[in-house]
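Q: have a look at this fold, sequence not included:
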């Protein structure tokens, strides 16, 4: 099944329908699509979870989540009513064979065309759910499955999960979610690169000095301590979000904006990443864990205090990566992510090389740079040099100026869409361009596993950093020893 042959799904079955993700992001996104008339006309939505609820109680739960998470000026009683009319609920326990068989029968009884099953559950259940769907006659063409990250906690577990899913579904039927790929700014990166003649000729090692990708959070573990402590920043964020952003920055132009073409180019980047193993981790990586500090002037506890015990799990990771291919040879890609940092922001910072010769004497010239900010606000800034106003009796003076495209101002008439609106619409229509393919997932895990193994072998433990700072000192020296500095 491909984007060109799939039919719009007529039934969406949401596993984990009473969970946090469903309440915060999934139902508000479905509401947004409903309000704009973008859902397939005959689409039905079947929610399922362990909780014993009837249809009315579940619809109340959905309405409450939309009330809480959709802005007042975007809510419409008619649109909400129309969405709720599509929704049913059926309780099921993922660990109970009879319960899952009954659920599969209910799905089969409701299908009038293609079916999309969104597994918003712990990944360890993916194989069992797929097996139950197959036993109920739902494993063939016409069924698609959306899988939330993380796909495993290392390469071996990722392969096991993928094997269990692929025993039932063809790869073209599997839609692995990395919600960053649904963000407007991430897709605008592709438009910036491949829709303009200005940048692509400069997008290589001859003209670019360094690339920085930052995903910074101000929050702590927020009640997810047990999950996060078994994962850490390396597995929770870097293996998926940051590496996907790196792929979009570094990949070659695909032949067309089509699932296989785009994902083939991303895979080439992942397979070109220089391994960072036991001999390299000390010099090319840094790990940290936040201690008590302050965020926006408010005191916050350290990670161990939030967790309730001591831990060696990293809440911050920084890596100096290299893409060993013709385009990027010698260009460092600095990746960093962490919790309890001073600002919430996701951005890509590209610093171009210095001019080869200055005709302006001693006047300082800063290298050009391009900033692509993805959150909390989306904007693109190009830093260039300009003449400083004046008579220049002591020589012409230069200043840095910014050419800024503010996406909110430029497209103020367009509503900002949550990532899941786009992802749901694509999955319902069978378009896998913005989803992650199996070989991408496993290539990313292979690279990250080598780093984790190197940390264990070298006895690397996270260095402490106070909440509200930009990570441990080791992260600063990671860049400074090569003549670079993080953008802060």
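A: Sure thing, it's come through. Predicted model, so just to flag it, every value in this text is computed and none were measured. Numbering: from 1, shown residues only.
Q: please make it C-alpha for all contacts and neighbour counts, starting now.
A: OK.
Q: and residue 479, what is it in contact with?
A: Under the criterion of C-alpha atoms under 8 Å, 6 or more residues apart in numbering, the neighbours of residue 479 are 320, 334, 485, 486.
Q: neighbour-wise, give me the winner out of those.
A: residue 334 (26 neighbours; other C-alpha atoms under 10 Å).
Q: over to it. Which of the three states is it?
A: Under the three-state scheme (DSSP: H, G, I helix; E, B strand; the rest coil), residue 334 adopts strand.
Q: would CSV of the contacts of residue 479 with distance to residue 476 be doable?
A: Shown next, in CSV, are the contacts of residue 479 (distance: C-alpha to C-alpha, whole Å):
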residue, distance to residue 476
320, 11
334, 11
485, 7
486, 7
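Q: turn these into a markdown table, including secondary structure.
A: Below are those laid out as a markdown table (three-state DSSP):
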| residue | secondary structure |
| --- | --- |
| 320 | strand |
| 334 | strand |
| 485 | coil |
| 486 | coil |
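Q: A further structure is provided below for comparison with the first:
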């Protein structure tokens, strides 16, 4: 992914957690790789918590280095990376301060990228301030999630930003779309004749998509208690992964062809019947328990969380897609905090053979499945049955692995690294278009409204488990179970 594209990358929230853990480490990896970033490219950090460039670089040395990849920090590469970084002290609440930013970057070459690693309440004021000093032209703007609290607030932000930046200038980021296995899912489906004939209702029994975290809300209690798992993870990450799994083959891999097909999936989601929400949606909240032997507190006792909070930290959903390819196939989505393991994966369960001359083992559910692991280890594994060595025709489950770190000599690219390079080079395919976002909010809202109106408390689950028992019961009604329950 070589580039000669000159750029000025302006990072709002330059001292924030996201900048330290993800954005600057990703830019450093691109810099260290050589040739991915134009030599003339500059990074301009914007914050008010540092006095000057020297103080900011000291902050970067302390807070970014621990998050650089396992390869560690090559000090020569690190020193040259720091020469790219400039710093502008700005109070984002004072639009007049943006003249300092304009003066600092007006003579820098190339496309301008404004990355808003801030709270969503600042998106519109920052955009207005950029426009007031003429910085909205020859520019791209990156918006982090969450983009709004519901459909109305999301539209309000998009309307306001859309008056200042054209749609093709707006990059709504979802880092799961930049993960290597998600890219390889597209390659497997659309680059091989093997899977496409099977990728449909006739041969797929069910699909599971899980994003599980061992961590709790950490220091984000104030934010999370007003958000919850449905807004934080389902409306964006899980529905985006669903649309990638279920989309039709695009005409090409250009940005609008891919996003058009994702949009068709989101619009084909079966609307949630308010009378059926209790059967297809499970919400839970973690209580005190243990993670790998370490005691952890209940959600309601976390800092910043209301003691009587009814905010969900776990969601499991049964989703259906009303089109010819997927009609009748259940998609089970699940996400939660303080679960038994940190894992993100897509599980495609194929149907059993219609008749087996080899015994009942060939007819069992899950004999053939594809498991796409997004984290912590990025792999794709295809399960099938084979004869066990020895006398008789005894079958056992075996698997074929695509372990990227073993097969490809070059290192994998982290999701943020890929997506930031796409922004700099003007590639929109892996970013969320406004109509996709609206379709996702529109589908999620009946669940949000029902939970708000009923005011029923979420189902409790002990930290260190896989969530409320009701999530397993929901799958049992369809004759299946979560992958870890099989094992």
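A: On my side now, so go ahead. None of the values given here were measured: they were computed from a predicted structure.
Q: tm score of chain vs chain?
A: Remark: TM-score between the superposed chains equals 0.95 [TM-score structural alignment, normalised by the length of the second structure]; 477 aligned residues with a C-alpha RMSD of 1.6 Å.
Q: which member of the contacts of residue 479 of the first structure is positioned nearest residue 211 of the first structure?
A: Taking C-alpha to C-alpha as the measure, residue 211 of the first structure lies nearest residue 334 of the contacts of residue 479 of the first structure, at 6.2 Å.
Q: for the closest one, give me its contacts.
A: Neighbours of residue 334 of the first structure in contact, by C-alpha under 8 Å, 6+ apart: 210, 211, 212, 213, 318, 319, 320, 321, 479.
Q: what's the match for it in the second structure?
A: Using TM-score structural alignment, the partner of residue 334 of the first structure in the second structure is residue 332.
Q: can you check residue 456 of the first structure too?
A: Using TM-score structural alignment, residue 456 of the first structure lines up with residue 452 in the second structure.
Q: host element of its match?
A: Element membership for residue 452 of the second structure, per DSSP states H and E: helix 434-454.
Q: that helix vs the first structure, average offset?
A: Following the fit onto the first structure, the mean deviation recorded for helix 434-454 of the second structure is 1.4 Å by mean C-alpha distance after the TM-score superposition for the first structure.
Q: that's a helix at residue 107 of the first structure, yeah?
A: Yes. Residue 107 of the first structure sits within a helix when classified using three-state DSSP.
Q: apart from its chain neighbours, what residue comes closest to it?
A: residue 13 (7.6 Å; C-alpha to C-alpha, 6 or more residues apart in numbering).
Q: just residue 99 of the first structure next, same as before
A: Residue 99 of the first structure sits nearest to residue 92 (C-alpha to C-alpha, 6+ apart), 5.4 Å away.
Q: residue 155 of the first structure versus the one you found, what's the distance?
A: As judged by C-alpha to C-alpha, to the nearest Å, residue 92 of the first structure and residue 155 of the first structure stand 30 Å apart.
Q: ranges for the helices of the stretch 351-487 of the second structure?
A: With DSSP state H, counting those that start in this stretch as the criterion, the stretch 351-487 of the second structure has helices at 404-407, 415-424, 434-454, 469-476, 483-486.
Q: which of those helices is buried the deepest?
A: Stretch with highest mean neighbour count among the helices of the stretch 351-487 of the second structure: helix 415-424 (a mean of 22; mean count of other C-alpha atoms under 10 Å).
Q: ok, the most centrally placed residue in the first structure - contacts?
A: The centroid of the first structure falls nearest to residue 180 when counting by C-alpha atoms, centre = their mean (3.0 Å). By C-alpha under 8 Å, 6+ apart, the contact set of residue 180 of the first structure is 186, 241, 419.
Q: map the last one onto the second structure.
A: Taking TM-score structural alignment as the alignment basis, one finds that residue 419 of the first structure is matched in the second structure by residue 415.
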